[in-house]
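Asks: Got a predicted structure here, sequence first:
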Amino acid sequence: MSEPRLIVGLGNPGADYADTRHNVGFWFVDRLAAELRAALAPQGRFFGTVGRAGERWLLQPATFMNRSGQSVSALAQFYRIPAEEILVVHDDLDLPPGSIRLKKGGGNGGHNGLKDIQARLGTADFWRLRLGIGHPGERDAVAGYVLKAPRREEREMIDAALDRCLIAWPQLAAGDTAAAQRILHVKPPQESLP
C-alpha cells in the first residue's frame, strides 16, 4: 500500500443525514481530524469539507453520495494525487456492524459513492476502508435502511470499529497494509459467538 495522501470519508451533507448509516465515512474523518488536530472547513473549489495534516488531505464531499467523485477528483487532480494514494472510507452493507475490511480496487458493490468515484477517476485502483453497517435483509429496503440511524447496539459496534481504525491509523499512514489488516480484520464480539 502506498502511503495515503488523501483520506476521503463518504456521506451526505446536512444535519438530516448526520447520524445515518450512510455517513460512517464522515464519522471516521471527523475522528481522524480530531486525532491529527486538523481543522475541517468548507472549500468550494473541492466541493467539500477539507482538512490538512502535514502532506495529507482529509475530505468529506458535500456533493451528496451519488456525486462524491466530483469532489474527490477535484482535490486529487489539483494536488496530483494518484488513485493508489487515495483511501476512501465508506459504509458496507455486506459486512455486519463492527466489521472492517481494508482492500484495494475491486467492484463497487452497488455503492453509489464508489461508483461515481470510479467513473470520475477513471479507475477502481484506490484503497477502501469498508465499515460494516449490516443489511436490512431485503434489497427493496436498502435505500431507507442506509438513510436511517443505526440502532443503539449497532452504533456501539460501529463506534468500536471506528476506534479500531484509529488504533490502526499509524500502520495505515505508513502504508503497512499487513500490519493494519491484523488490527482491522478481527471479528467483532457478535461474530465470535458460537
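Replies: Cool, got the structure.
Asks: When you work out contacts or count neighbours from here on, use the C-alpha atoms and nothing else.
Replies: Fine.
Asks: all helices for the chain, in order.
Replies: If DSSP state H is used as the criterion, the helices of the chain fall at 24-36, 68-78, 112-121, 142-146, 152-167, 169-173, 177-184, 189-192.
Asks: closest to residue 11 out of those helices?
Replies: Nearest of the helices of the chain to residue 11, taken as Cα to Cα: helix 24-36 at 5.6 Å.
Asks: hmm, who's touching that closest one?
Replies: 7-11, 39-40, 51, 53, 58-60, 88-91, 131, 162, 166 (Cα atoms under 8 Å, 6 or more residues apart in numbering).
Asks: Buried ones from these, can you make that a PyMOL selection?
Replies: Selecting the buried subset of the contacts of helix 24-36 in PyMOL, with 16 or more other Cα atoms under 10 Å as the burial test, is done by:
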select buried, resi 7+8+9+10+11+40+51+58+59+60+88+89+90+91+131+162+166
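Asks: Okay, and which of the contacts of helix 24-36 map to strands?
Replies: Mapping the contacts of helix 24-36 onto strands (DSSP state E) picks out 7-9, 51, 53, 58-60, 88-91, 131.
Asks: quick one, which of the helices of the chain is nearest to residue 100?
Replies: Nearest of those (Cα to Cα): helix 177-184, 5.9 Å.
Asks: list the helices and strands the closest one packs on?
Replies: strand 100-104, helix 152-167, helix 169-173 (3 or more Cα pairs under 8 Å, 6 or more residues apart in numbering; DSSP states H and E).
Asks: got a list of what residue 104 touches?
Replies: For residue 104, the contacting residues are 125-128, by Cα under 8 Å, 6+ apart.
Asks: Once you drop chain neighbours, what's closest to it?
Replies: residue 127 (4.2 Å; Cα to Cα, 6 or more residues apart in numbering).
Asks: Take this one as well and set it beside the first:
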Amino acid sequence: MAETWLVIGLGNPGPRYEATRHNVGQMVLDELAARRSVVFRAHKAGARVAETWLRPGAAKLVLGKPNSFMNVSGGPVAGLARFYGVDPERTIVVHDELDIPFDTLKLKTGGGHGGHNGVRDVAKALSSPDFVRVRVGIGRPPGRQDPADWVLDPFSAAERANLPLHVSEAADAVEDIVDAGLVAAQQKHHAPRP
C-alpha cells in the first residue's frame, strides 16, 4: 500500500489574510490541489483537507490547511496526524520564512523554529521537531518596519509579479520530497537559478 504524507500549509484564516506573506504556505497547498483538481473540505480536526495522490499508484497526499491562527496551528496539525496515522517524518510543513530572501526556498528536517511561532506550535503539538519544512522565503522588511507587521502585509506589486513562480516552485519541492526524498529535493531546489 502506498504511504501517506501529510502536507500542511501554515497561514491565518479568512479573507483578510489570504493574500499576505504569512499565508504563502496555504498558497502552495492551493497550487498542489489545483494541479490535481481537488477541493478542500472541512475536517473535524479543525482544518480544511483535500485528499489526493502524488500520481496514480504513488504516495497519498493529505493536504491540510488549519482553520486556526498561525500561532496555534499545532492542534489541527496534530489532530490530522493522528487521524491519518502519519508520523512527523512523513509530515511536510510549508511556511513563510523571514530569514530567506523572497524567491528562494530552503528545505530541511528538524531543527529549531527560528522564531516562527507557527512552526514552534506544530513542533510542540507533535512532540517532535522532526518534520520536513519547506521554507518559502519572504525576506525581511525594509527599514524599521516591524517583522510582525511585514508578514501580515500583502506582497508588493513587484513580488506579486513573481509570486506564481515562487509558489509553483515550492509546490514542486513538496512533490520532489515525497517522490525522491529530501536530499534529492535539496540538491534540486537549493541550486542557484540559471
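Replies: Right, received. Where do you want to start? A quick note: this is a predicted structure, and the numbers were derived from the prediction, not measured.
Asks: sorry, back to before: tell me the residue in the second structure aligned with the residue nearest to residue 104 of the first structure.
Replies: Matched to the second structure by TM-score structural alignment, residue 127 of the first structure sits across from residue 132.
Asks: I figured that match hits residue 111, correct?
Replies: No. Using Cα atoms under 8 Å, residue 132 of the second structure is not in contact with residue 111, being 9.8 Å away.
Asks: More neighbours: those two, which one.
Replies: Shown here are residue 132 of the second structure and residue 111; by other Cα atoms under 10 Å, residue 132 has more neighbours (22 against 13).
Asks: Relative to residue 186 of the second structure, how far out is that one?
Replies: Here the criterion is Cα to Cα, to the nearest Å. By it, residue 132 of the second structure lies 11 Å from residue 186 of the second structure.
Asks: Now do the shared contacts for those two.
Replies: Common neighbours of residue 132 of the second structure and residue 186, using Cα under 8 Å, 6+ apart, are 107-108.
Asks: what sits against residue 150 of the second structure?
Replies: Residues near residue 150 of the second structure by Cα under 8 Å, 6+ apart: 21, 140-141.
Asks: and it, what pairs with it in the first structure?
Replies: Under the alignment (TM-score structural alignment), residue 150 of the second structure maps onto residue 145 of the first structure.
Asks: Which one of the contacts of residue 150 of the second structure is nearest to residue 154 of the second structure?
Replies: For these, the nearest to residue 154 of the second structure is residue 21 (5.9 Å; Cα to Cα).
Asks: and that closest one, how many neighbours does it have?
Replies: Counted with other Cα under 10 Å, residue 21 of the second structure comes out at 25.
Asks: Does it touch residue 155 like I think?
Replies: Yes. Contact criterion Cα under 8 Å: residue 21 of the second structure and residue 155 qualify, at 6.0 Å.
Asks: how near is residue 119 of the first structure to residue 6 of the first structure?
Replies: 18 Å.
Asks: When the two are compared, which one has more neighbours?
Replies: Set residue 119 of the first structure next to residue 6 and count neighbours by other Cα under 10 Å: residue 6 wins out with 25 against 13.
Asks: who's in contact with the more buried one?
Replies: By Cα under 8 Å, 6+ apart, the contact list for residue 6 of the first structure reads 56-59, 76, 81, 85-87.
Asks: can you redo those residues as a markdown table with distance to residue 69 of the first structure?
Replies: As requested, these are exported to a markdown table (distance: Cα to Cα, whole Å):
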| residue | distance to residue 69 of the first structure |
| --- | --- |
| 56 | 18 |
| 57 | 16 |
| 58 | 15 |
| 59 | 12 |
| 76 | 10 |
| 81 | 14 |
| 85 | 15 |
| 86 | 12 |
| 87 | 13 |
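Asks: who wins for neighbours among these?
Replies: Comparing these by number of neighbours (other Cα under 10 Å), residue 59 comes first, having 30 neighbours.
Asks: Return the residue of the second structure aligned against that residue.
Replies: Per TM-score structural alignment, the equivalent position to residue 59 of the first structure in the second structure is residue 64.
Asks: now residue 102 of the first structure, nearest residue through space, not along the chain?
Replies: Using Cα to Cα, 6+ apart, the closest residue to residue 102 of the first structure is residue 129 (4.7 Å).
Asks: The one you found: neighbouring residues, count only.
Replies: Residue 129 of the first structure has 22 neighbours, counted by other Cα under 10 Å.
Asks: just residue 183 of the second structure next, same as before
Replies: 13.
Asks: And it, what's its match in the first structure?
Replies: By TM-score structural alignment, residue 183 of the second structure lines up with residue 178.
Asks: and residue 193 of the second structure, how many neighbours does it have?
Replies: 7.
Asks: Same check on residue 147 of the first structure?
Replies: Per other Cα under 10 Å, the neighbour tally for residue 147 of the first structure reads 18.
Asks: try residue 79 of the first structure
Replies: 12.
Asks: What residue in the second structure is paired with it?
Replies: With TM-score structural alignment as the criterion, residue 79 of the first structure pairs with residue 84.
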